[in-house]
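Q: here are the coordinates; sequence isn't available:
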């Protein structure tokens, strides 16, 4: 009798993950408006009532996915620390963001679709938690600049550029691979290029 709750808990976890995985595929391909609970249920191999047992609505599934995605996306930025070499830390951040685009392309496209549609469901987070974290890390980058440890750049736009240059490879992966051809690995080549680009950009100028 003691095993039954544990077995149910494992089944519940498995079903919840199946729903979120299916919803991610559907939302990233069709957008929020074009996706239905029935489509998510079919993709997850579950009945519609079963899906609604775990999530009350399509909105609840979507919100859960977005929150998990933002946690994933923000973790590398949280790792920027005052200790250590500033240039190495920023380069490591850009590398990690590129790895996230490589490993989680559907999540990136889901986020991009939400932003392109006005980000109504993300607005409280974008203007709250995200803004606070970006302001905090921009202030840290500004201190590195003031100390002459990296070149004079706008901290906010430095972060924006990293987002744009790394997430592009997930959001426009079909285009990138079509242009480069099958003999190229876009993520390996992008990693080399971005490392060179940001090393040159961030290298401090000698003080006169």
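A: Cool, got the structure. From a predicted model like this one, the values you see are computed outputs, not experimental measurements.
Q: okay, CA-based contacts and neighbour counts for the rest of this
A: OK.
Q: residue 31: how many residues sit nearby?
A: Residues lying near residue 31 (other CA atoms under 10 Å) number 18.
Q: apologies, that question was intended for residue 184.
A: 12.
Q: another structure for you, compare them:
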């Protein structure tokens, strides 16, 4: 059963994500966040102490899913399987946490002044690990000789655009909100571009299948 504290903090975090995404950190007011969350303004300070702490919590709410999205890279797997799972996870983040994604993008564009040293280290370490995995696949001849850094940057851009540029997407598609079919089409399109563009054989056996055959 969800406690009152858990319910209120979740409401405040969601409202703060939307306010920070729409107005930025400096222009956002705790009074507006409280009103959007449907709680008294003192509750914001009771749970988060300050607007700065609340902003950092919003960042944390997107950093954890971003790190978790890289889980496929942290275990043995074939390129097609790993990249497919990673892309789907990144699309899911853009769909489920669009406001927090915008806040994170804005933070990065401004030089990440509010990210802690630990958060920066976690993100960089995971990104370098993912890139090293891709380079390993290239070296093994499992995919084309693409630059792993720029492949990763391209995947980030392609998946995060569904959150960070939702207004443009809505304008072009004529839809106020994308539905299940739209997100599935987005995932499939990006996966196809990456798999085919990197010349990855989708029929390669998985790690478990290789062990079984051995």
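A: Good, I have the coordinates. Note that the structure is predicted; figures quoted are calculated from it, not measured.
Q: which one in structure 2 is aligned with residue 77 of structure 1?
A: Counting by TM-score structural alignment, residue 77 of structure 1 lines up with residue 70 in structure 2.
Q: quick one, helices of structure 2?
A: For structure 2, the helices defined by DSSP state H occupy 4-27, 30-37, 41-48, 51-69, 79-96, 98-109, 117-139, 148-164, 166-173, 180-197, 207-213.
Q: picking up where we left off before, is it true that the match of residue 77 of structure 1 touches residue 86?
A: Yes - Residue 70 of structure 2 is within contact range of residue 86, at 6.1 Å (criterion: CA atoms under 8 Å).
Q: what residue of structure 2 matches up with residue 33 of structure 1?
A: Per TM-score structural alignment, the equivalent position to residue 33 of structure 1 in structure 2 is residue 26.
Q: how near is its match to residue 55 of structure 2?
A: Residue 26 of structure 2 sits 10 Å away from residue 55 of structure 2 when distances are taken as CA to CA, to the nearest Å.
Q: looking at these two, which has the bigger crowd around it?
A: Relative neighbour count places residue 55 above the other of residue 26 of structure 2 and residue 55, with 21 against 9, counting by other CA under 10 Å.
Q: the more buried one -> structure 1?
A: When structure 1 is aligned by TM-score structural alignment, residue 55 of structure 2 is paired with residue 62.
Q: what of residue 98 of structure 2?
A: Checking TM-score structural alignment: residue 98 of structure 2 goes with residue 105.
Q: residue contacts, the residue lying closest to that match once chain neighbours are set aside?
A: Excluding the flanking residues, the one nearest residue 105 of structure 1 by CA to CA, 6 or more residues apart in numbering is residue 170, at 4.8 Å. Going by CA atoms under 8 Å, 6 or more residues apart in numbering, residue 170 of structure 1 touches 101, 102, 104, 105, 106, 108, 109.
Q: the same query, at a cut-off of 7 Å, please.
A: By CA atoms under 7 Å, 6 or more residues apart in numbering, the contact list for residue 170 of structure 1 reads 101, 102, 105, 108, 109.
Q: how far away is it from residue 163 of structure 1?
A: Applying CA to CA, the value for residue 170 of structure 1 to residue 163 of structure 1 is 11 Å.
Q: next one: residue 113 of structure 1
A: Distance, residue 113 of structure 1 to residue 163 of structure 1, by CA to CA: 15 Å.
Q: so how far is residue 126 of structure 2 from the residue mapped onto residue 120 of structure 1 from structure 2?
A: In structure 2, the residue paired with residue 120 of structure 1 is residue 113, using TM-score structural alignment. Distance, residue 113 of structure 2 to residue 126 of structure 2, by CA to CA: 20 Å.
Q: ok, now residue 116 of structure 2?
A: Applying CA to CA, the value for residue 116 of structure 2 to residue 126 of structure 2 is 16 Å.
Q: could you check which of the two has the larger neighbour count?
A: Legend: neighbour count by other CA under 10 Å for residue 116 of structure 2 and residue 126, higher for residue 126 (18 against 12).
Q: skipping adjacent residues, who's closest to the aligned partner of that one in structure 1 in space?
A: Matched to structure 1 by TM-score structural alignment, residue 126 of structure 2 sits across from residue 133. In space, and not counting its chain neighbours, residue 133 of structure 1 is closest to residue 78: 7.5 Å by CA to CA, 6+ apart.
Q: residues near the one you found, how many?
A: Residue 78 of structure 1 - counted by other CA under 10 Å - has 14 other residues nearby.
Q: residue 166 of structure 1 pairs with which position in structure 2?
A: By TM-score structural alignment, residue 166 of structure 1 lines up with residue 159.
Q: what's the answer for residue 179 of structure 1, then?
A: Using TM-score structural alignment, residue 179 of structure 1 lines up with residue 172 in structure 2.
Q: what's the burial count for its match?
A: Residue 172 of structure 2 is flanked by 9 other residues according to other CA under 10 Å.
Q: in structure 1, which residue is closest to the centre?
A: Computing the C-alpha centroid of structure 1 and ranking residues by CA atoms, centre = their mean puts residue 73 first, at 3.6 Å.
Q: so it versus residue 7 of structure 1, what's the distance?
A: Counting by CA to CA - residue 73 of structure 1 and residue 7 of structure 1 are separated by 32 Å.
Q: which residues touch residue 207 of structure 2?
A: Per CA under 7 Å, 6+ apart, neighbours of residue 207 of structure 2: 76, 77, 78.
Q: by neighbours, which of the residues you listed wins?
A: In terms of neighbours by other CA under 10 Å, the contacts of residue 207 of structure 2 top out with residue 78 at 20 neighbours.
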